[in-house]
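Student: Okay, sequence plus prediction incoming.
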Amino acid sequence: MHEALKRYCSVFHPDIKKVSTLPFWFVKVLAVITRNQELDVVGQLMSYFEKVGEGGDPTEANHSLGAPTTTLNEWLEKRKARLGVA
C-alpha cells in the first residue's frame, strides 16, 4: 500500500516528496486530543488489520465479480488522461 501511495503521489501530487506513516499509538493520541471519533475508529481498524494481516482467498470474489483486469499503472494512466494531467 505504501508503494502504491508513493506512485499515486508522484503522478498527481509531485510536490509531495515523501510519504510517511504514523504509528497507531500516535493516531490514538491525536484522536483523543482533537476529539475526533472517526480518527479513533480508523486508527483502531488499521491497528487490527496490522495484527491479523490480510488473509483470504480471492477465488470466490473472482468467480462472482471477475478477476481484476486493471493494474495500478493502467489506472493511473487512465486517470491522468481523464483529468488532463501531463
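Tutor: Arrived safely. Numbering: from 1, shown residues only.

Student: C-alpha from now on. contacts and neighbour counts both.
Tutor: OK.

Student: Pull out the buried positions in the helix or strand where Ile33 lies.
Tutor: For Ile33, the element it lies in under DSSP states H and E is helix 24-34. Neighbour-count burial for helix 24-34 flags 24, 27-28, 31 (criterion: 16 or more other Cα atoms under 10 Å).

Student: One more to weigh against that first structure:
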Amino acid sequence: MNWRRLYATFQIWFVVCLASGFGAGCNTVVVIGICRKLLGWSDGVSVFGAGIPAFIVMFIVFAKHLPKHLRKAGMLSDDPETFGPWFKRDSKA
C-alpha cells in the first residue's frame, strides 16, 4: 500500500471538508439571521426550514469549488513529496 498517497488523499479531503464546513456554517448563520429578522420566522423554523438546507447546499458547492482555490493558495498539493521532510527519500539508505 502506498502510504504517501493515502496520507496525501486524507490531507486533501480533511482540509477541503474542514474549509467547506466552516464556510458553509458561517454563511448559514447569516441566512438564519435574515430569516429571523426580515421574515419573522421562529428559531425552529429558521434553523430547520432554512438553515440546514442552506448548509447542505453550500457545503456541497464549497466542496466542489474550493480545491481549485486552495491549491492556488498553496494549501493543497497533489505531490506527496512536497509535504515535508518525512516523505523525502534518504540518500544514505
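Tutor: Received the coordinates, thanks. Keep in mind that what you see is a predicted model, and the values were worked out from it rather than measured.

Student: What does the TM-score come to for these two?
Tutor: The TM-score (TM-score structural alignment, normalised by the length of the first structure) is 0.23; 35 aligned residues with a Cα RMSD of 4.4 Å.

Student: what does the helix holding Ile33 of the first structure rub up against?
Tutor: Contacting residues not belonging to helix 24-34 of the first structure are listed as 36-40, 43-44, 46-47 [Cα atoms under 8 Å, 6 or more residues apart in numbering].

Student: Go through these and name the one nearest Val11 of the first structure.
Tutor: Val11 of the first structure has its nearest neighbour among the contacts of helix 24-34 of the first structure in Met46, at 25.5 Å by Cα to Cα.

Student: and Arg5 of the second structure, how many neighbours?
Tutor: 14 (other Cα atoms under 10 Å).

Student: For it, give its distance to Ile12 of the second structure.
Tutor: Using Cα to Cα, to the nearest Å, Arg5 of the second structure is found at 11 Å from Ile12 of the second structure.

Student: For the first structure, which segments count as helices?
Tutor: 2-12, 24-34, 37-52, 59-65, 72-83 (DSSP state H).
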